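Novice: Following is a predicted model, sequence given first.
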Amino acid sequence: MQLEINKESLPVYEALASEVRLHIIQLLSKNKLNIKELSEALGISSPIVTKHVKKLEVAGIIRTEKIPGKSGLQRISILKVDCIEINFPAKISQSYATYETSVPVGHFTNYHVVPTCGIATTEDIVGTLDDPRFFMDPKRVDARILWFTQGFIEYKSPNFLREEDELQQIEISLELASEAPLSNDNWPSDITFSLNGLELGTWVSPGDYADKRGKFTPDWWPPIINQYGLLKTLRITSHGTYMDDELLSKMTIHDINTESDVWNLKMEVKEDASNIGGVTIFGREFGNHNQDILFKIYYL
């Protein structure tokens, strides 16, 4: 589940602001339970447990199913999510000048992918699913989503730095997920990032999400497959390389080759990775964030 700092996310924040409800989540992470079982485990009355469960249902954290029991139908509570990510408003470095380039998902310059794989525009799948040859179909330039299980994809963005410019930081933001059969919230994948030939580090994508429809995902896209990803920012600074605030490596901005006319970004799931869970890249008009791959160069 992905949240923003806005009023639409308040039901989730409110649902989590309770010791009892946190305890319910912990219990449901181990077993599906009915109201009576939750009541006994928590040591509080069933009516009070029901109110807490309702709060968690409204927030989309749990769901309730009716199944046959000894005395008729009983309501069983089931945990829906295993990860919640909160996107804070982007910080702005006022002291730096910037160059910014948006690269569409279909404008990759090199690839080697292993099925499952595919690309799609806002209107249809390009070619045939699980056939890497269609990654060279001319229609690929209109792609808004692509996915593969193992291999790599590369993108190039122009390097507009002048000789007198002093590079301070590079940020690359994009919406990412793993690539599971259909979808799976718990489907880790080791995605390795390189820039201009320098390996920057590996981020473990937690899953491939279809618990709710992507905000911008087209209506024709099947609801049982990946709907959205996580908006991630790869940040190369003078102190190291980060994925959001998580340190990926000690590679700094000073290690990057800046003499090239382009920034060459490579995303890869290696053959010997611990978690070969694939990559899904969401662009404009797909997923939860209406953007392509955004390169932002900070300089003095």
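Specialist: Happy to help now that I have it.
Novice: From here on, just use CA atoms for contacts and neighbour counts.
Specialist: Fine.
Novice: Excluding sequence neighbours, find me the nearest residue to residue 85.
Specialist: residue 2 (4.8 Å; CA to CA, 6 or more residues apart in numbering).
Novice: Same check on residue 206?
Specialist: Leaving aside its chain neighbours, residue 206 sits nearest to residue 188 (4.5 Å; criterion: CA to CA, 6+ apart).
Novice: next, the one to line up against it:
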Amino acid sequence: MIIDVTTRNMNVLECFSSETRVRIIELLNEKPYNIGELAEALGLSSAIITKHIQKLEEAKIVFTENTVGKRGTQKRCSLNVDKMTLVLRTVEEEKPRSQSGFTVDLPVGQYIRYKVQPTCGLASSVKRIGMMDDPRYFDDPERTTAEHLWFAIGFVEYRIPNYLVGQETASCLTISLEICSEAPYYNENYPSDITFSINNMDVATWTCPGDFGSKRGQYTPDWWVDTQYGLLKVLSVTDEGTFIDGVRFSDVRIHQLNIKPGQELLFRISCPEPGSGANSGGVSLFGKNFGNYPQDIRVTVAV
């Protein structure tokens, strides 16, 4: 696991500020433990251990699963990663540049355009929005409260606020979001070729491996029973090309997007129709109150 030392990754970095959490990692290095066993080994209550495990699980350092024990169901804890590399200075940051720019969070329901086909729908943190598999409800005024949306074919498009001023031009655009495929109910082996476009230019197509639902999402409401969470992907367009999670996906460079003050900045997420030769596995998006990551679609523009 490679982690940039930034405020965006505080949920991971904070895991090592607690002696108790570090001792938990030491124990799990030996073998899996359940909550009760950890509590006994550390001389703490199960309630306290549970809170620490939730923090470690949120950071993807620990994996938990419910298993049958001698006294009913127990939560079994295991290490989820073997190594972690902290990156204090990235390649882009080595270059002199202005420290100005901006970051905005876009709720998943605040798209400005869409064209979707079933299976499709929207849900807030408290209820489904409209009827399932009826694209008309993507126009429902309540869509702006959506924390989760999904569609089998089509696209959603967002307008990113453009706060550039004067003669500023973008040197780097970064978009992070929680996303996965869309299968009826869920199917963790369900590849989908998802294309990201900025200002009507396709910058990268990423194949998501599936639609995840066998384990509950960290922030998914208890009443929700279908898709539980996605993968956190980080899309970056720089003067060197377009990258997803640091891996080069295309030669599209930031200057080709023509991001300047006063000009519209659009971000589209799309999935092809069946028969196109691509994996038509749909799209599911998650907001800060759904899935495994407490964030909406986060956009950072550096100048």
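Specialist: Thanks, I have it. Predicted, not measured: the structure shown is a model, and the values here were computed from it.
Novice: Superposing both, give me the TM-score.
Specialist: Here the TM-score for the pair of chains, by TM-score structural alignment, normalised by the length of structure 1, is 0.70; 238 aligned residues with a CA RMSD of 3.3 Å.
Novice: ok, the residue nearest to residue 85 of structure 1 touching residue 60?
Specialist: No. Under the criterion of CA atoms under 8 Å, residue 2 of structure 1 makes no contact with residue 60, lying 11.3 Å away.
Novice: The two: who's more crowded?
Specialist: Legend: neighbour count by other CA atoms under 10 Å for residue 2 of structure 1 and residue 60, higher for residue 60 (18 against 15).
Novice: Kindly state which residue of structure 2 is aligned to residue 221 of structure 1.
Specialist: Alignment note (TM-score structural alignment): residue 221 of structure 1 maps to residue 224 of structure 2.
Novice: cool, and residue 154 of structure 1?
Specialist: Alignment note (TM-score structural alignment): residue 154 of structure 1 maps to residue 157 of structure 2.
Novice: Could you look up the SS state of that match?
Specialist: strand (DSSP: H, G, I helix; E, B strand; the rest coil).
Novice: secondary structure element for the residue nearest in space to the middle of structure 2?
Specialist: The structure's structure 2 has its C-alpha centroid closest to residue 178; by CA atoms, centre = their mean the separation is 2.0 Å. Element membership of residue 178 of structure 2, judged by DSSP states H and E, is strand 172-180.
Novice: distance from the helix or strand following that strand to structure 1 after superposition?
Specialist: Remark: after strand 172-180 of structure 2, the chain's next helix or strand is strand 192-198, criterion DSSP H and E. Compared with structure 1 after fitting, strand 192-198 of structure 2 deviates on average by 0.4 Å (mean CA distance after the TM-score superposition for structure 1).
Novice: Please compute how far strand 192-198 of structure 2 lies from its chain's middle.
Specialist: Centre-to-centre, strand 192-198 of structure 2 and its host chain are 14 Å apart (CA atoms, centre = their mean, to the nearest Å).
Novice: Which other helices and strands does that strand contact?
Specialist: strand 201-208, strand 266-271 (3 or more CA pairs under 8 Å, 6 or more residues apart in numbering; DSSP states H and E).
Novice: In structure 2, what sits opposite residue 124 of structure 1 in the alignment?
Specialist: Aligned partner of residue 124 of structure 1 by TM-score structural alignment: residue 127.
Novice: and its match, how many neighbours does it have?
Specialist: There are 12 residues near residue 127 of structure 2, going by other CA under 10 Å.
Novice: just residue 72 of structure 2 next, same as before
Specialist: 7.
Novice: For residue 284 of structure 2, see how far away it is.
Specialist: The gap separating residue 72 of structure 2 from residue 284 of structure 2 is 34 Å, by CA to CA, to the nearest Å.
Novice: Right, I'll call it a day here.
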